[in-house]
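J.: any chance you can model this:
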Amino acid sequence: MMRPEVIAAFSQALLTARAAGTPVTPPADCPTYAEALAIQTTIQSSLGDVAGFKVGTLPDGPPMLAPIPTFRVFDSGAEIPSPDMAGVELEIAFELIRPLADLPLHRLFRPRLVMELVDTRFAGDDLGPLQKMADMQLNDGLVLGPVLDGWDGSDFGTLQVRMTGAGRIVLDGAADVPGGSSLGNLQLFLDHIGDHCGGLQPGQHIITGSLCGLPWFPAGSTVQAQVDGFGEIMARLVAR
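T.: Below you'll find the predicted structure:
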């Protein structure tokens, strides 16, 4: 049974943090998985349209899911209003190009190189997995890079990557998709999303996990990456 008071407390705290632009202390009670999804629904209703979703494994039970708001989607190279420190994760996404149907995945989706923007609305270094999930799994937006045209449905497990930012090399060499299979992560998402936050719709993207861990960059940084087969992507972080 869900606890309306926990959903309300988390939703209010997260809305307050977003309005003020500064993290807040999370409520004392940790949400359940179902409550975290309900909190996401409440927050997303205040943020507008959904541009896509992120997916990842949790220590136990069903996967982490979180919506990505449309108003925080940027083209590669655009200036991105950012907090003092922003996380940037390089990922492979899949864009749904037609309504879901009983078809092979390569006829429903096209791969795209993206960067996920990361921020937290809760203060503290010891947040639990479901507290993070309630906070959209720390998502703060998405940068859209090049599409891989002519995709034949092959999986992505290990890719050759070079990523730099704020004057340092973040990654230069082989990088593994979390779990070893981007298609496996996509299918995990499809198996669990249902109608959460409107369900998956054409034009939305599913991001499948970071190739580079979670590096953080100060506002004013330019983060660039190149992935063999996909091309180049850039995030220009500017102070809000």
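J.: contacts and neighbour counts: CA atoms only from here.
T.: Will do.
J.: next one: the nearest residue to residue 78 once chain neighbours are set aside relative to residue 70, how far apart?
T.: Sequence neighbours aside, residue 236 is the residue nearest to residue 78 in space, at 6.2 Å (criterion: C-alpha to C-alpha, 6 or more residues apart in numbering). Relative to residue 70, residue 236 is positioned 18 Å away (C-alpha to C-alpha, to the nearest Å).
J.: follow-up on the earlier one: does the residue nearest to residue 78 belong to a helix, a strand or coil?
T.: At residue 236 the chain is in strand, as set by DSSP: H, G, I helix; E, B strand; the rest coil.
J.: now do residue 184
T.: With three-state DSSP as the criterion, residue 184 reads helix.
J.: one more to put side by side:
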Amino acid sequence: MIAQPSFSARLIEARRDGRRIAATDGPATIDAAYGCQAGILAALGSGVAGWKVALPPGQGAVAAPLPSVVTVTAPARWTWGEGLAIELEIAVRLGRDLPPGPISRADLVAAIDGWVFGIEMVRHRLESGSAAPFPCFLADSLANDGYVVGPAVPADIDLAGRTCRATLDGAALVSAPAVHPQGDTLAPLVAWAAVQADRCGGLKAGQIVTTGALCGLVPVPGPGLVEATLDGFAPIRIAVLPAA
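T.: The predicted structure is shown next:
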């Protein structure tokens, strides 16, 4: 009998060829999910450019690494694939390593070297997407496909009254108020800094950390020029190219 590829191996192939896979034989625990993340990162031959951190209901703080091989600075190019979407976000760049353990919000602010407006590239590699068993979704890096770093924004930026907008070749994809899911862009990072249960080295100086979409998930229906803006700042431009 030929052995079936492991869940991690199937996720790696899904990253490479754009397929979606069933969430079968996946990790049953959060700890095992972090093991899958580390194995996938190693298979990609990539370092960690940063983190996607989140506070999903009922789960506590979780994180997924942003692979350095798919973390770029705007303007950027990206290859379109079925299910591609974007999230408009605020991210921070760490100015020093953060060892695991409780940290106050004020001390976290002091450890930040800069704030940016960025775009997370999102693609589910699981057929059931975020409805999959949570350890499987976490193993799939919370559907992260990459990150585009945009313009600098003021420290601890006030989002009140600002609007997120995105277009594809000039056609509107979204126009909505900028609202963070927790009401505080740093709340997920404060919670994750205390845990750091990952298998990829933890929070390090120079890394980008993003903490949640400001206007939800925005599907990109096809190739073209994506322009994303947050009121008051330069647009992020991403040339989304047809698949080869």
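J.: picking up where we left off before, quick one: which of residue 236 and residue 70 of the first structure has more around it?
T.: A count of neighbours by other C-alpha atoms under 10 Å puts residue 236 above the other of residue 236 of the first structure and residue 70, at 19 against 16.
J.: figure out the helix or strand that the residue sitting nearest the centre point of the first structure lives in.
T.: The residue lying closest to the centre of the first structure (C-alpha atoms, centre = their mean) is residue 54, at 4.3 Å. For residue 54 of the first structure, the host element (DSSP states H and E) is strand 50-56.
J.: how close does that strand sit to the second structure?
T.: On superposition with the second structure, the mean distance recorded for strand 50-56 of the first structure (mean C-alpha distance after the TM-score superposition for the first structure) is 0.8 Å.
J.: which part of the second structure lines up with that strand?
T.: Counting by TM-score structural alignment, strand 50-56 of the first structure falls onto residues 48-54 of the second structure.
J.: for that stretch, which outside residues touch it?
T.: 61-68, 71, 144, 188-189, 192, 200, 203, 206-212 (C-alpha atoms under 8 Å, 6 or more residues apart in numbering).
J.: tell me which of those residues fall in strands.
T.: 62-67, 71, 144, 208-212 (DSSP state E).
J.: which strand runs longest in the first structure?
T.: Max-length strand for the first structure by DSSP E is strand 85-96.
J.: relative to strand 205-210, how tilted is it?
T.: When axes from the mean of the first three to the mean of the last three C-alpha atoms, to 10 degrees is applied, the directions of strand 85-96 of the first structure and strand 205-210 differ by 130 degrees.
J.: ok, average deviation of whichever helix or strand comes after strand 85-96 of the first structure from the second structure?
T.: Counting by DSSP H and E, the next helix or strand C-terminal to strand 85-96 of the first structure is helix 105-108. Its matched residues in the second structure lie on average 2.8 Å from helix 105-108 of the first structure after superposition (mean C-alpha distance after the TM-score superposition for the first structure).
J.: what range does helix 105-108 of the first structure cover in the second structure?
T.: With TM-score structural alignment as the criterion, helix 105-108 of the first structure aligns to 108-111.
J.: centre of the chain to the longest strand of the first structure, how far?
T.: 6 Å (C-alpha atoms, centre = their mean, to the nearest Å).
J.: angle of that strand against strand 50-56?
T.: Using the same axes, to 10 degrees, strand 85-96 of the first structure lies at 100 degrees relative to strand 50-56.
J.: re the thing from before, write a PyMOL command that selects only the buried members of the contacts of stretch 48-54 of the second structure.
T.: Only the buried entries of these go into this PyMOL selection, using 16 or more other C-alpha atoms under 10 Å:
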select buried, resi 61+62+63+64+65+66+67+68+71+144+188+189+192+200+203+206+207+208+209+210+211+212
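J.: distance-wise, check the alignment partner in the second structure of residue 179 of the first structure relative to residue 55 of the second structure.
T.: In the second structure, residue 179 of the first structure lines up with residue 182, judged by TM-score structural alignment. Going from residue 182 of the second structure to residue 55 of the second structure by C-alpha to C-alpha gives 8 Å.
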